[in-house]
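1. Return a 3D structure for these sequence lines:
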Amino acid sequence: MRIEGKAVEVYIPNTGRLPLLVPGTKVRLEPGKGKLPWRLSGMRYKGKWVSIDATIVNGLFERWVEEGRIFKGWKILAGEWEYEGKRFDFLLGRGNEKMLVEVKSCTLERNGIALFPDAPTLRGREHLERLIEWVGEGKRGCMVFVTSLPGIRGFMPHDETDPEFGRLFREFLSEGGEAYLALFSWSGTLKEFLEVSCV
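-> Here you go, the predicted model:
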């Protein structure tokens, strides 16, 4: 990154490839908390500020559940909950029902369709494998893709980047799993919460 023409090292809180972050893109930086002096929090895309910080999406999801904006009637029972040797972001409960939830940050789009992943994701594939087992036991399981990209109207797995993720995602849905797309503003306000179906 360059600040006033000077090259500086910046911490990027996202493990993806971030293909939309191209040279010349305007970005937002915050003071770093670790070894590097700056932390990248967002970028300018199609005239809007977009979050690329994958570390904030769990906090947003938790807040939206607690406020009753999504999954009304459900409560967060645990975060970082382990199932079959794999940690999941949240375990939700409603009466005797349990729902296993994995939240993913989505920072890639094409023609108004949010795409995930933007890099091959072994972790994402393993989450789907366990979720398929979970819903196979008759329980509710879901993936929530969170993005602040502008103009988004739907979601698809990014088969070009990780075809196995796409295959597992479709199997997960066909077995009764659920997927949602959460659209939020730069300020963290939930704008829409859309159910995902794909072919």
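
2. use CA for all of it now, contacts and neighbours both
-> Fine.

3. Which helix or strand contains residue 62?
-> In the assignment (DSSP states H and E), residue 62 maps to helix 57-66.

4. so who does residue 190 touch?
-> Residue 190 sits next to 64, 69, 182, 183, 184 when contact means C-alpha atoms under 8 Å, 6 or more residues apart in numbering.

5. and with 7 Å instead?
-> Under the criterion of C-alpha atoms under 7 Å, 6 or more residues apart in numbering, the neighbours of residue 190 are 183, 184.

6. ok, it to residue 123 distance?
-> As judged by C-alpha to C-alpha, to the nearest Å, residue 190 and residue 123 stand 26 Å apart.

7. Let's compare: structure for the following, please.
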Amino acid sequence: MLIPFETPLREATLLRRYKRFLADIRLPDGQEITVHCPNTGSMRNCGQPGDRVWVSLDYKPGRKLPGTWELVEIGSGQVACIHSARANRVVAQALQQGLITPLAGYPEVRAEVRLPEGSSRFDFLLSGGGRAECVVEVKSVTLALGKVVGAFPDAVSARGQKHLRELIEVVQGGRRACLLFCVMHSGIEQVRPADEIDAEYGRLLREAAAAGVEVLAWSVWPQPNGMQVRGALPVVL
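-> Coordinates of the predicted model:
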């Protein structure tokens, strides 16, 4: 399944990323502009000066920046989506179409749901069909370590650790819970915790899996014409 972008992307060359959310690019006509970098992580191994990138441009009046950085070409033709919010949008459509088979069969898919018994907000709540409700938390994976191995997180993530503790509580409360790694990098073929970056996250991920939290990884290949939902990848704990 190919999920197209809302507007056609423009190819450009990355000049630099700075102040976390800004990136300077050069368009094919030589024009240099600053666009939004929609990624809060370190973006390790994703984007060096001179890399080919793709951006969505929108020159609406009142908009602070004229566009958003979406994709980057890494190495020998591999492409990653650095727009981390895309993961939830892709997963939402994939869930509704039943493409993520372990989570298929739920007629109701609700996004950004807060459970009555707690203050946590989760990415998705699946319900209906006579099945136990399933809480789903999505994490975008773009960090490639080695030839085919992807890892999460790319920086110490207190927020990610908190989500794992909360998913364990969800299972203990009688609901189904799933941590879904949305792998938006065409060169990644398996996923593992990035213990060398955030050892506590790795520990909690293994604890969550042992407690009954389902840990899945799904491959999504970014392309200039859209995001292609492919299939399951192994998670190595």
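
8. I'd like the TM-score for the two structures, please.
-> The TM-score (TM-score structural alignment, normalised by the length of the first structure) is 0.91; 198 aligned residues with a C-alpha RMSD of 1.8 Å.

9. coming back round to it: have a look at how far, on average, the helix holding residue 62 of the first structure is from the second structure.
-> Here the mean offset of helix 57-66 of the first structure against the second structure after fitting is 1.1 Å, by mean C-alpha distance after the TM-score superposition for the first structure.

10. chain center to the next helix-or-strand element following that helix, what's the gap?
-> Counting by DSSP H and E, the next helix or strand C-terminal to helix 57-66 of the first structure is strand 75-83. Offset of strand 75-83 of the first structure from its chain centre (C-alpha atoms, centre = their mean, to the nearest Å): 17 Å.

11. Stretch 68-84 of the first structure too?
-> When C-alpha coordinates are averaged (C-alpha atoms, centre = their mean), stretch 68-84 of the first structure and its chain have centres 15 Å apart.

12. go on, stretch 177-184 of the second structure?
-> Worked out by C-alpha atoms, centre = their mean, stretch 177-184 of the second structure lies 8 Å from the chain centre.

13. can you check stretch 88-98 of the first structure too?
-> Worked out by C-alpha atoms, centre = their mean, stretch 88-98 of the first structure lies 19 Å from the chain centre.

14. Name the residues that touch that stretch?
-> With C-alpha under 7 Å, 6+ apart, stretch 88-98 of the first structure has contacts from 73-82, 99-103, 139-140.

15. Mind giving me the ChimeraX select for these, buried ones only?
-> A single ChimeraX command selects the buried members of the contacts of stretch 88-98 of the first structure (16 or more other C-alpha atoms under 10 Å):
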select :74,75,99,100,101,102,103,140
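
16. Can you tell me which residue sits nearest the middle of the second structure?
-> Taking C-alpha atoms, centre = their mean, the centroid of the second structure lies closest to residue 140, which sits 2.0 Å from it.

17. So what does residue 56 of the second structure match up with in the first structure?
-> Counting by TM-score structural alignment, residue 56 of the second structure corresponds to residue 30 in the first structure.

18. Using the three-state scheme, assign its match.
-> strand (DSSP: H, G, I helix; E, B strand; the rest coil).

19. list the contacts for the residue lying closest to it once chain neighbours are set aside?
-> Closest residue in space to residue 30 of the first structure, ignoring its immediate chain neighbours: residue 39 at 5.1 Å, by C-alpha to C-alpha, 6 or more residues apart in numbering. Neighbour list for residue 39 of the first structure: 10, 11, 12, 29, 30, 31, 32 [criterion: C-alpha under 7 Å, 6+ apart].

20. from memory the match of residue 56 of the second structure sits against residue 42, does it?
-> No. Counting by C-alpha atoms under 7 Å, residue 30 of the first structure does not reach residue 42; the two are 9.5 Å apart.

21. So between these two, which is more surrounded?
-> residue 42 (21 against 13; other C-alpha atoms under 10 Å).

22. Alignment lookup: the more buried one to the second structure.
-> Aligned counterpart of residue 42 of the first structure in the second structure: residue 71 (TM-score structural alignment).

23. Its match sits in which helix or strand?
-> Assignment of secondary structure by DSSP H and E places residue 71 of the second structure within strand 67-74.

24. so how far is residue 95 of the second structure from the match of residue 42 of the first structure?
-> 23 Å.

25. Check residue 199 of the second structure too.
-> 31 Å.

26. which one of these two has more residues nearby?
-> Just comparing residue 199 of the second structure and residue 95: by other C-alpha under 10 Å the higher neighbour count belongs to residue 95, 21 against 13.

27. so what's the counterpart of the more buried one in the first structure closest to, chain neighbours aside?
-> Using TM-score structural alignment as the criterion, residue 95 of the second structure maps onto residue 65 of the first structure. Leaving aside its sequence neighbours, residue 65 of the first structure sits nearest to residue 71 (C-alpha to C-alpha, 6+ apart; 6.2 Å).

28. quick one: the one you found and residue 63 touch, right?
-> No. Taking contacts as C-alpha under 7 Å, residue 71 of the first structure lies outside contact range of residue 63: 11.5 Å.

29. out of the two, which sits in the busier spot?
-> Neighbour count, other C-alpha under 10 Å: between residue 71 of the first structure and residue 63, residue 63 has more, with 16 against 13.

30. The top helix by length along the first structure aligns to what range in the second structure?
-> Criterion DSSP state H: the longest helix present in the first structure is helix 122-136. Mapping helix 122-136 of the first structure onto the second structure (TM-score structural alignment) gives residues 158-172.

31. buried sites along that stretch?
-> 160, 161, 163, 164, 166, 167, 168, 169, 170, 171.

32. Any chance you could list what contacts that stretch?
-> 177, 201, 204, 205, 208, 211, 212, 213.

33. Identify the residues contacting the equivalent of the third one over in the first structure.
-> The alignment partner of residue 204 of the second structure in the first structure, by TM-score structural alignment, is residue 168. For residue 168 of the first structure, the contact set (C-alpha under 7 Å, 6+ apart) comprises 125, 128.
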